[in-house]
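S.K.: Next input, structure requested:
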Amino acid sequence: MDPRILDALFGLRGKVELGLGPSNRLLERLGRPELDLKWVHLAGTNGKGSTLAGLEALFLASGAHTGAFISPHLVRFNERFRLDGQPVSDIQLMAALTHVCALLGTRPEALPRATEKALGASFFEISLSLAMVIFKEAAVDWALIETGLGGRLDATNALQNPKASVITRIGLDHREYLGETLAEIALEKLAILRPHTPSFLAPQTPQINQLALDYAQSRGLDLQPCPTLEGWDLGLNGAHQKENLGTALACFNHLCPNQLDEAAQKEALAQVRWPGRLEYVNPHFLIDGAHNAQGLASLFQYLRDQHPGKHILLALGWMTGKRLFEGLDQSGLDLTWQPIQGGFQGAEPNPEATLSTFGPCLPTKVLSQFCAHLPPQFDLIVLAGSLYLLGEFKSLKL
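M.R.: Coordinates of the predicted model:
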């Protein structure tokens, strides 16, 4: 796709303003394409992408044709729109953009001169519309749709008639938009649940589990707690993936009963891959999109389990305003912290001030040297934090 058009689209990522109005208007102009699709809605703080990847793998193993809408992308915009597990082509994306732009009274070539106010739609709302056009044109059997932020007022909640809803792990994140407490954030995400729609709840803290069940019961909603998947060889690293893929399996078995026997399900989930989630670049270099306190806790537990006693360099970069370190337990780990200042959107301008143990801040490009030549005093380097940071790292094409 023309880089100028992409830059113009990215330029529409202004101040976050939650609400369903623009998406509803766009979807109406498109003729409500979601009503011709079977689709699953996913919300949660952590684990949406991994759970989606598990569902995608199971649907594909059953012979279904799948579409998936995710955010953010790591390297290419196309990654946000997947058909049968692969990013769409530039040709498919450009055709969808031409169609959506026509409904907005413009052309893709004119986007560099457009504004969000003039278009009446944001970057994310346009992206969601592109997904709907692509999935309808491809006649997918199942579409998997991730929320962008929260749930109640997220653009994806304007979509009608989901066949299932999934709530992954809920934690403290995006408090400036969703609320300061875990309960407030949970209620925002639980608002994607719909009457007469089966819903699936990943394992939660006791407080959130009870809140979710009470929420569903008071509204007559069908919410099913999901078990942790024990004893299976999974394609994703980390104990928390037993929760994510267990949730995916419970949802799939409800939607497609008897489509796959247990052996086929195990094979599908053993093949799941999701970039940037406990992904090894080489045996001594690990990257992970742990971008909030809950994510860092899962990363630390994985390091305790899989790399006990190792001296680890943790290179960390995060978005402005993130409170990553509240209640964080790093016991049992031999960590040296290294802040990373990337060029990614909204990067913390002075991350080394957050922890006194941090050394001087380094630019992302220095990581290529770490990857090629492990500093001798470390057994393992871990690059973690914002998914935008991981995308910047992957763009280095090492």
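S.K.: Going by C-alpha atoms from here, please, whenever you check contacts or count neighbours.
M.R.: Noted.
S.K.: All the strands of the stretch 51-200 of the chain, in order from the start?
M.R.: 66-69, 81-83, 86-87, 142-146, 164-167, 199-201 (DSSP state E, counting those that start in this stretch).
S.K.: among these, which is nearest G44?
M.R.: Among those, strand 164-167 comes nearest to G44, with 5.3 Å by CA to CA.
S.K.: before we move on, back to that, format the strands of the stretch 51-200 of the chain as TSV; extra columns: mean neighbour count and distance to H307.
M.R.: Converted to TSV, the strands of the stretch 51-200 of the chain look like this (neighbours: other CA atoms under 10 Å; distance: least, CA to CA, whole Å):
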stretch	mean neighbour count	distance to H307
strand 66-69	27	33
strand 81-83	23	34
strand 86-87	16	32
strand 142-146	25	32
strand 164-167	26	30
strand 199-201	25	31
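S.K.: how about those in a markdown table, adding distance to L27?
M.R.: Supplementary listing: those in a markdown table, determined by distance: least, CA to CA, whole Å:
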| stretch | distance to L27 |
| --- | --- |
| strand 66-69 | 15 |
| strand 81-83 | 17 |
| strand 86-87 | 23 |
| strand 142-146 | 15 |
| strand 164-167 | 20 |
| strand 199-201 | 24 |
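S.K.: One more sequence to fold, the one below, so I can look at both together:
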Amino acid sequence: MNDVFLERLAKLTSKYPKVIDLSLARVKKLLNKLDNPHLKIPPIIHVAGTNGKGSTIAFLFNSLKCAGQKVHVYTSPHLIEVTERIILANKKISYNKLFQALDYCEKVNNGEHITQFELLTCIAFFLMSKTKADVTLLETGLGGRLDATNIIKNPILTIITSISLDHSDFLGNKLHSIAKEKAGIIKKGIPCISAPQEIEVKKVLIDKCKEKQAKLIISDQKSFISYEKNGFKINKSNIEDHLFPWPSLEGPHQVINAALAITALITVPELRVNLKDMNQGIVSTYWPGRLEKISKSIVKRYSLTTEDIWLDGGHNIAGAQAIKNWIIHKKIKKIILVCGFLKNKDAEDILFILKDYIKYIIFVPIDNKNSYTVEELSIMSKNLDISYYMSNSVKEAITSSLISKSSKVLIFGSLYLIGAILKLTNN
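M.R.: Below is the predicted model:
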């Protein structure tokens, strides 16, 4: 990326602050000036939820590609570069195309107030409307009802991934209120597929689908999937005898995300994805920073003591529970946790879930003004009686003498943190 692009990114960040101000009014106004490109993009699958949105979209994207489909994708946030957010007909957008669209959309917006996410969403719709594809995969940024992506009218399917407590400052601190916001993407007469949910969440989804006369496909946690020796089966479906291979993404929660994607594909037969395409798609999916193991080449480059270093962008209670389940599933004895958290996260509660599986923690700072200091986190660790150390950076932590050849290390707690380590390894 050259200096011109760096300057444009800096302008984007300063002129359109990264703030959350949930409303559809500004997006509607700009899209209207752009001749409503969101009404001219290929058929849409709209995805909301707390955890698993990105992974579910990644499984969908890969399976559709295996079936020979051209796919648009819009996700957030990005880990390293803003171009990660937009895929046009299976190809990540170039900086040149992104900033050409930014220049045009800024000109059309004519100085009207708009948030960074809203502007990027409008840019994505504008570019997608100009590029031929077969299907569009659209991820909400926050919530659903008032999320900028919910300006769309008639998706072919909506998907609700696992819902749990997160972003309570915007969505409320009750599961019921969060579920109502997420369910806001459900449209009249359009089928909705949901991951297994808590009882109160399930009730919200049932009520919303009744109101919208939308078919709801949802299973209980225990009855959704049958786990076999060499793979899994999806129960109560028209393919329940088919054995799917284990997905390429690590963790029991990713089996649920893969099954959710598969259920979506068989619910919309016009997508023309067969079982062979789905098999191939879920075993070759890559989604960075989700229980991702650092490559041996990176270990060698930075002379790391252990090869067993994992990255996970989990940053809430459900994310911690997913890590705990992975540790139990893999029969891991103890991990060294390298972590940092933003202040809007329940850091102490997250650490409490993992405390029995932690050898010790190395706290690291996050380059964000809204993050906990390592000193603040160390107090939480003392309260929980977890051994800890403090480090000046992730690089210092993973290259320190605290980590031995036999150590299993997990870098966890924030997508900002994972982005920083991926940027380090990419460099």
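S.K.: picking that back up, figure out which of the strands of the stretch 51-200 of the first structure is closest to D222 of the first structure.
M.R.: Counting by CA to CA, D222 of the first structure lies closest to strand 199-201 out of the strands of the stretch 51-200 of the first structure; the figure is 5.9 Å.
S.K.: ok, average deviation of that closest one from the second structure?
M.R.: When the second structure is superposed, strand 199-201 of the first structure averages 0.9 Å from its matched positions, counting by mean CA distance after the TM-score superposition for the first structure.
S.K.: tell me which strands and helices that strand is in contact with?
M.R.: strand 164-167, strand 223-225, helix 240-255 (3 or more CA pairs under 8 Å, 6 or more residues apart in numbering; DSSP states H and E).
S.K.: ok, and which of the ones you listed has the densest surroundings?
M.R.: Of these, the one with the most neighbours on average (mean count of other CA atoms under 10 Å) is strand 164-167, at a mean of 26.
S.K.: Tell me the residues of the second structure aligned with that strand.
M.R.: Using TM-score structural alignment, the residues of the second structure aligned to strand 164-167 of the first structure are 157-160.
S.K.: outside of the matching stretch, which residues touch it?
M.R.: By CA atoms under 8 Å, 6 or more residues apart in numbering, the residues outside stretch 157-160 of the second structure that reach it are 44-49, 182-183, 185-187, 190-195, 264, 268.
S.K.: before we move on, the earlier item: would you format the helices and strands packed on strand 199-201 of the first structure as CSV with distance to A372 of the first structure included?
M.R.: Formatted as CSV, these follow (distance: least, CA to CA, whole Å):
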stretch, distance to A372 of the first structure
strand 164-167, 39
strand 223-225, 44
helix 240-255, 29
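S.K.: Could you work out the end-to-end span of stretch 359-371 of the first structure for me?
M.R.: Taking CA to CA, to the nearest Å, stretch 359-371 of the first structure runs 19 Å from one end to the other.
S.K.: May I see the buried residues of that stretch?
M.R.: In terms of neighbour count (16 or more other CA atoms under 10 Å), stretch 359-371 of the first structure has its buried residues at C361, L362, T364, L367, C371.
S.K.: which one of those residues is nearest G150 of the first structure?
M.R.: T364 (29.0 Å).
S.K.: residues touching that closest one, list them.
M.R.: By CA under 8 Å, 6+ apart, T364 of the first structure lies in contact with I340, Q341, G342, G343, L389, E392, F393.
S.K.: By how much does the match of strand 164-167 of the first structure deviate from the first structure on average?
M.R.: Its matched residues in the first structure lie on average 0.9 Å from stretch 157-160 of the second structure after superposition (mean CA distance after the TM-score superposition for the first structure).
S.K.: hmm, back to that, quick one: which of the buried residues of stretch 359-371 of the first structure sit in helices?
M.R.: Counted as lying in helices by DSSP state H, out of these, are L367, C371.
S.K.: re the thing from before, and the contacts of T364 of the first structure, which are buried?
M.R.: By neighbour count, with 16+ other CA under 10 Å, those hold I340, Q341, G342, L389, E392, F393 as buried.
S.K.: Now tabulate those residues in JSON lines and tack on secondary structure and distance to I312 of the first structure.
M.R.: Listed next are these as JSON lines, based on DSSP: H, G, I helix; E, B strand; the rest coil; distance: CA to CA, whole Å:
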{"residue": "I340", "secondary structure": "strand", "distance to I312 of the first structure": "15"}
{"residue": "Q341", "secondary structure": "strand", "distance to I312 of the first structure": "19"}
{"residue": "G342", "secondary structure": "coil", "distance to I312 of the first structure": "21"}
{"residue": "L389", "secondary structure": "helix", "distance to I312 of the first structure": "19"}
{"residue": "E392", "secondary structure": "helix", "distance to I312 of the first structure": "22"}
{"residue": "F393", "secondary structure": "helix", "distance to I312 of the first structure": "19"}
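S.K.: closest to L144 of the first structure among those residues?
M.R.: L389 (24.9 Å).
S.K.: Trace that closest one over to the second structure, please.
M.R.: Checking TM-score structural alignment: L389 of the first structure goes with L417.
S.K.: give the contact list for the residue nearest the centre of the first structure.
M.R.: With distances taken as CA atoms, centre = their mean, G49 lies nearest the centre of the first structure, 4.3 Å away. Taking CA under 8 Å, 6+ apart, we find G49 of the first structure in contact with I70, E146, W274.
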